[in-house]
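1. With the sequence up front, the predicted model follows.
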Amino acid sequence: MQELIAFIKDRNRDPVIETALHALQTLAAKVPMELSAQIEAETRAPTIVISGLEEADNRMLPSQHQADVENKVTKILDVLNVQCRPSAVFRIGKIDNSRLVKVLLPSAYHWRSALANARLLRSSSFSNVFIRRSMTSEERKHDFGREESSSYDNRRGS
């Protein structure tokens, strides 16, 4: 798109066309960023993040690791009374004992059900496992700041 605009600009000296091309160039620069942000938001929307899920033995094959995490996620969804097969399940981050698990659910309905029933994990064999919605780094910073502020207010007795 940018090449086409540059080509037209080189061939045409009409000031009205140049103004229109400048506006078109500005718009064209915004569209890919907004589109990619929208796609990322739609992908993140029905996604939950699970923390506290133990890693499989590191001597296992990668395919066995994946099968293990998928099996554990299926059991968690059973506890949460969410009847679906996740679209994607994978661990994120460097290999250690506490990697997060991202779970892409097939619909917003399943996502809301999982988050609404998260309290059921406390009285199950997954009492040390926690789930939350997937968030951008900015959302996590904002959320963390809000929690810190609430914690401070609670300590002060406000």
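-> Sure, I can see it.
2. CA only for contacts and neighbour counts going forward, please
-> OK.
3. and the longest helix for this structure?
-> The single longest helix within the chain, with elements called by DSSP state H, is helix 15-44.
4. what's the following helix or strand after that helix?
-> Sequence-wise, the next helix or strand downstream of helix 15-44 (DSSP states H and E) is strand 47-51.
5. next one: that next one to chain centre, how far?
-> 8 Å (Cα atoms, centre = their mean, to the nearest Å).
6. so what secondary structure elements neighbour it?
-> In terms of contacts (3 or more Cα pairs under 8 Å, 6 or more residues apart in numbering; DSSP states H and E), strand 47-51 is packed against strand 100-104, strand 130-133.
7. thinking again about what came up before, please point out which parts of the longest helix of the chain sit buried.
-> Within helix 15-44, the residues that count as buried by 16 or more other Cα atoms under 10 Å are 18, 21, 25, 44.
8. Now do that helix against strand 47-51: the angle between them, please.
-> 50 degrees (axes from the mean of the first three to the mean of the last three Cα atoms, to 10 degrees).
9. Check which helices and strands helix 15-44 is in contact with.
-> Looks like helix 15-44 contacts helix 2-11 (3+ Cα pairs under 8 Å, 6+ apart).
10. Near residue 150, how many other residues are there?
-> Residue 150: 13 surrounding residues under other Cα atoms under 10 Å.
11. how much space between it and residue 157?
-> From residue 150 across to residue 157, the span is 10 Å (Cα to Cα, to the nearest Å).
12. How is residue 54 assigned, secondary-structure-wise?
-> coil (DSSP: H, G, I helix; E, B strand; the rest coil).
13. Could you check how far it is from residue 78?
-> To residue 78, residue 54 is 18 Å away according to Cα to Cα.
14. Compare those two (neighbour count), which wins?
-> Per other Cα under 10 Å, whichever of residue 54 and residue 78 has more neighbours is residue 54, with 16 against 13.
15. One more to weigh against that first structure:
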Amino acid sequence: MPFPDIRTKEDLDHKKEDIFKLSSEERFLFVLTLFSRTLPSQIDSNESDGSSAHARDILKVVNNAPSSSVDKVATRSVPASDKVSKVFTQSSLVQEEKTRSIVVAGLPEADSRLGLKEMSSFEWSNIWELLGELGVTCQPAFAYRLGKVRKGLPRLLKIVLPATFFQKTALRNAPLLRKSTKFSKVFIRPSLDAEERKIAFALREQRRHLIKTTGGSYRIYKDCIYDNMNGKKIPLDPKFVPLSDHHKVVNSGVNHTERRRSLIVNAPVQPASGYSDDSVVILSSSSELSCKSLPPPSISTDSTQSLN
């Protein structure tokens, strides 16, 4: 059965009966799930013991649940660690963080000769101002630069937000930056893994090729190109997928066509129909505008910067 959705003390009081119905194993996993979840409505930023007090309330309810219908945790036939390892895997945590993250390209970086305090103040001042123009009304969980410092070029900046809602808000409002006096050269995209970045690069290359050869108007939508003039979706052409690990392909005996095909198969699934404002494309703040009037995205594909 699904776990009760408990985020506040009031939720806990109303759903005690649902907790009592859980087996010992389910209650064990339920408690771990709660500990891994952020409870913003319960934790006061000025009181460091707020979360621990709420945790004690949860444990009290779970420990007082009737045990007549369930076995003791110690007598479980399946070790709890096996189930926990499946639920709380590293990949799931990374994936969850990705859905809350944005990657910013072109945001000025503080001079490394400044002190740590001055650098932090400069960085966060820009972050807060950028989020304000994106309409994101929350405090980021954390933010950090990606890759090695390169003279004259600001590194990519990854910002992890508290919830997916804020990430979608930032991506949806990213085109507004084109009219900004300070951030017109800044581009926003979601956090992507290596395979997704290859697909994203291929889509940009195919879009530029179409604009150059046909003179039409195109935009990137999900995992394909959208023809603004004819209202049609153009699938990704495998020839635009980069072969960055050519030597690995040759040594493994896999031909280039198969390699490209595997990348396309692993691309995000395209919806059957419709276009949602929430599905801002993978790559830049220019995704929902006419491609003809936009400069190429300045996001680097350097492996040292494209970590996330």
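-> Yep, that arrived. Note that the coordinates shown come from a computational prediction; the quantities given were computed from them, not determined experimentally.
16. Please identify the most buried of the helices and strands packed on strand 47-51 of structure 1.
-> The highest average neighbour count among these, using mean count of other Cα atoms under 10 Å, belongs to strand 100-104 at a mean of 22.
17. where do the helices sit along the stretch 151-300 of structure 2?
-> 164-172, 194-214, 246-252, 256-265 (DSSP state H, counting those that start in this stretch).
18. winner for burial among these?
-> helix 164-172 (a mean of 21).
19. what's the average distance of that one to structure 1?
-> Per the superposition on structure 1, helix 164-172 of structure 2 and its aligned residues are separated by 0.6 Å on average (mean Cα distance after the TM-score superposition for structure 1).
20. Tell me what angle that helix forms with strand 101-105.
-> Helix 164-172 of structure 2 runs at 30 degrees relative to strand 101-105, counting by the same axes, to 10 degrees.
21. Would you check the span in structure 1 matched by helix 164-172 of structure 2?
-> Residues 108-116 of structure 1 are where helix 164-172 of structure 2 lands when matched by TM-score structural alignment.
22. what's in contact with that stretch?
-> Contacts to stretch 108-116 of structure 1, defined as Cα atoms under 8 Å, 6 or more residues apart in numbering, come from residues 45-48, 77, 80-84, 105, 131-133.
23. Identify, from those residues, the entry nearest to residue 96 of structure 1.
-> Ranked by distance to residue 96 of structure 1 (Cα to Cα), the contacts of stretch 108-116 of structure 1 are led by residue 131 at 18.8 Å.
24. can you pull the contacts of that closest one?
-> 48, 49, 50, 51, 115, 118.
25. try it again with 10 Å
-> When contacts are counted by Cα atoms under 10 Å, 6 or more residues apart in numbering, residue 131 of structure 1 touches 48-52, 76, 100-103, 114-115, 117-119, 121.
26. Residue 62 of structure 1: which of those is nearest?
-> Using Cα to Cα, residue 101 comes nearest to residue 62 of structure 1 of the contacts of residue 131 of structure 1, at 15.0 Å.
27. Let me see the contact set for the closest one.
-> Residues in contact with residue 101 of structure 1 (Cα under 10 Å, 6+ apart) are 48-53, 69-70, 73, 89-93, 131.
28. Buried only: go through the contacts of stretch 108-116 of structure 1 for me.
-> Among the contacts of stretch 108-116 of structure 1, those that count as buried by neighbour count (16+ other Cα under 10 Å) are 45, 46, 47, 48, 77, 80, 82, 105, 131, 133.
29. how about JSON lines for those residues, with distance to residue 6 of structure 1 added?
-> JSON lines is the format used below for these (distance: Cα to Cα, whole Å):
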{"residue": "45", "distance to residue 6 of structure 1": "37"}
{"residue": "46", "distance to residue 6 of structure 1": "40"}
{"residue": "47", "distance to residue 6 of structure 1": "41"}
{"residue": "48", "distance to residue 6 of structure 1": "44"}
{"residue": "77", "distance to residue 6 of structure 1": "53"}
{"residue": "80", "distance to residue 6 of structure 1": "55"}
{"residue": "82", "distance to residue 6 of structure 1": "53"}
{"residue": "105", "distance to residue 6 of structure 1": "43"}
{"residue": "131", "distance to residue 6 of structure 1": "49"}
{"residue": "133", "distance to residue 6 of structure 1": "43"}
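30. Out of those, name the two that are farthest from one another.
-> 45 and 80 (18.5 Å).
31. and the residue nearest to residue 124 of structure 1 when sequence neighbours are not counted, how many residues sit next to it?
-> Spatial nearest neighbour of residue 124 of structure 1, chain neighbours left out: residue 79 (7.4 Å); criterion: Cα to Cα, 6 or more residues apart in numbering. Neighbours of residue 79 of structure 1 under the rule other Cα under 10 Å: 19.
32. separation between the residue of structure 2 sitting at the aligned position of residue 79 of structure 1 and residue 119 of structure 2?
-> Per TM-score structural alignment, the equivalent position to residue 79 of structure 1 in structure 2 is residue 133. Separation of residue 133 of structure 2 from residue 119 of structure 2 (Cα to Cα) stands at 22 Å.
33. Residue 150 of structure 2 too?
-> For residue 150 of structure 2 relative to residue 119 of structure 2 (Cα to Cα), the value is 16 Å.
34. more crowded one of those two?
-> residue 119 (16 against 8).
35. how close does the alignment partner in structure 1 of residue 93 of structure 2 sit to residue 104 of structure 1?
-> Using TM-score structural alignment, the partner of residue 93 of structure 2 in structure 1 is residue 39. Distance, residue 39 of structure 1 to residue 104 of structure 1, using Cα to Cα: 14 Å.
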